[in-house]
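K.L.:
3D model of this:
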Amino acid sequence: SNYGIQNNFAGASTTKVLTASAYLHDIENNKYKLTSDGKNQLRLMLNKSDNTAWDILNKKVGYKNMVTYARSIGLNSYDWKNNIITAGDEALLLQKLYQRELLSEYHTNLILGHMQDTNNESMIPKIIPEGATIWHKYGQLEDRLHDAAIINYQDRPIVIVVYTKGGASDGSNYTPRVKLVQDLAKTIINSIYQIN
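P.N.:
Predicted structure coming up:
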């Protein structure tokens, strides 16, 4: 289900998952080989949110090819020029990734592995129930703060994507925005998994 505003947002770093998927899709289609340097760029981009690695992989895939790939998997809102996407399309990307609809098991696990113990665990990872597993990618850009997560608890995987925008663009509203993302995600988790 989608709640709130369904408009396009600047995806910030959450769309690094799309870059990773497009890059590995090209590898699976023999456009190029996955080198140790390519693996390292994936790790830096997803796990450390490194923008230099992101730029390298975006250029490798090609921006027009990125849009073509996004459309081919149903992400109709994605626009590479301003890194625009809806929360619903980001959720669809994570759902298809987790369900192994996009990539081989090996390449899926490569992405998911880099989406754990990341450089920012302050939002959705902080509020998941004990025993749950999470894979996520946060995004922060000026007055935008996002978290996009796959959570598996009680053998019931769900995807939660929270995109926020507003307030000071200098990052001074970071702490209250983190709490907002946590509160929204916790409400969803408690409702779906019937946690009191």
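
K.L.:
when you work out contacts or count neighbours from here on, use the C-alpha atoms and nothing else.
P.N.:
Noted.

K.L.:
got the residue ranges for the strands in the protein?
P.N.:
9-10, 84-85, 133-141, 144-153, 156-165 (DSSP state E).

K.L.:
residues near the closest residue to Leu46 other than its chain neighbours, how many?
P.N.:
Leaving aside its sequence neighbours, Leu46 sits nearest to His114 (CA to CA, 6 or more residues apart in numbering; 5.7 Å). Neighbour count of His114, defined by other CA atoms under 10 Å: 20.

K.L.:
circling back: same list, the strands of the chain, but as JSON lines with mean neighbour count and distance to Thr175 please.
P.N.:
Shown next, in JSON lines, are the strands of the chain (neighbours: other CA atoms under 10 Å; distance: least, CA to CA, whole Å):
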{"stretch": "strand 9-10", "mean neighbour count": "22", "distance to Thr175": "20"}
{"stretch": "strand 84-85", "mean neighbour count": "20", "distance to Thr175": "24"}
{"stretch": "strand 133-141", "mean neighbour count": "22", "distance to Thr175": "12"}
{"stretch": "strand 144-153", "mean neighbour count": "24", "distance to Thr175": "10"}
{"stretch": "strand 156-165", "mean neighbour count": "20", "distance to Thr175": "13"}
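
K.L.:
to compare with the earlier structure, here is another sequence to fold:
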Amino acid sequence: MTTSDLLAHSVGLTPEPYSQSYATELHKRLSSEQFDPNNRVFQTHTETNTTTPNEMNQIYERLLAGELLSPSSTSIALDILSRQHLNRRIPRYLPKSVQVLHKTGSLADHLNDAGIIRIDDHNTLIVSIFSRGHASTEAGEDDIAHIANRAVQIILNQSSHTIV
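P.N.:
Sure, this is the predicted structure:
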């Protein structure tokens, strides 16, 4: 199943080949958040195509350790993560000297951000924050940003190491 198929299902459409009318309807439903709450992307059981924060942390830990990809592919993946432009979550309240390599995710009231926070040469934090049910997107992003900032402050008050 493709990402396009999952998006179509999430708003109650049957996936079909691209056409202007289909794309317009999909965009309209996504923009107005006409989501199907019974769709599998909104289910809480783990048999669907989902991951947990702990699993995301393990992926990032293995990526940093060079256990997932070739060295050149690892460098490319980390570079892509470092260029994330949606920075209102994990990086929002962090000092500019802190490097954040992350991937955000959003669907309906679900707001997520997961990644690697390189605090300095001796401290790296891997964090995954998955949330839902915020009063607004802005409030959810602010909560994620505050959690990440607090975690970094705790690390800065401890010895040098990687914490997952």
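
K.L.:
TM-score for this pair?
P.N.:
Superposed pair, TM-score by TM-score structural alignment, normalised by the length of structure 2: 0.63. Supporting alignment: 114 aligned residues with a CA RMSD of 2.2 Å.

K.L.:
circling back: state the distance from the equivalent of the residue nearest to Leu46 of structure 1 over in structure 2 to Val152 of structure 2.
P.N.:
Matched by TM-score structural alignment, His114 of structure 1 corresponds to Ile80 in structure 2. The gap separating Ile80 of structure 2 from Val152 of structure 2 is 22 Å, by CA to CA, to the nearest Å.

K.L.:
and if you look at Tyr22 of structure 2?
P.N.:
As judged by CA to CA, Tyr22 of structure 2 and Val152 of structure 2 stand 45 Å apart.

K.L.:
likewise Thr48 of structure 2?
P.N.:
From Thr48 of structure 2 across to Val152 of structure 2, the span is 32 Å (CA to CA).

K.L.:
would you agree Gly167 of structure 1 is in contact with Leu145?
P.N.:
No - contact status for Gly167 of structure 1 versus Leu145: not in contact, 10.7 Å apart, counting by CA atoms under 8 Å.

K.L.:
between Tyr22 and Val152 of structure 2, who's got more neighbours?
P.N.:
Shown here are Tyr22 of structure 2 and Val152; by other CA under 10 Å, Val152 has more neighbours (21 against 16).

K.L.:
aligned counterpart of the more buried one in structure 1, please.
P.N.:
Using TM-score structural alignment, the partner of Val152 of structure 2 in structure 1 is Ile189.

K.L.:
tell me who's in contact with the equivalent of Val162 of structure 1 over in structure 2.
P.N.:
Counting by TM-score structural alignment, Val162 of structure 1 lines up with Ile129 in structure 2. Ile129 of structure 2 is in contact with Pro53, Asn112, Asp113, Ala114, Ile144, counting by CA atoms under 8 Å, 6 or more residues apart in numbering.

K.L.:
give me the neighbour count for Arg100 of structure 1.
P.N.:
Count around Arg100 of structure 1 with other CA under 10 Å applied: 15.

K.L.:
residue contacts, it?
P.N.:
The contact partners of Arg100 of structure 1, by CA under 8 Å, 6+ apart, come to Thr108.

K.L.:
trace it over to structure 2, please.
P.N.:
Superposed on structure 2 with TM-score structural alignment, Arg100 of structure 1 falls opposite Gly66.

K.L.:
how far away is its match from Thr104 of structure 2?
P.N.:
Taking CA to CA, one finds Gly66 of structure 2 at 22 Å from Thr104 of structure 2.
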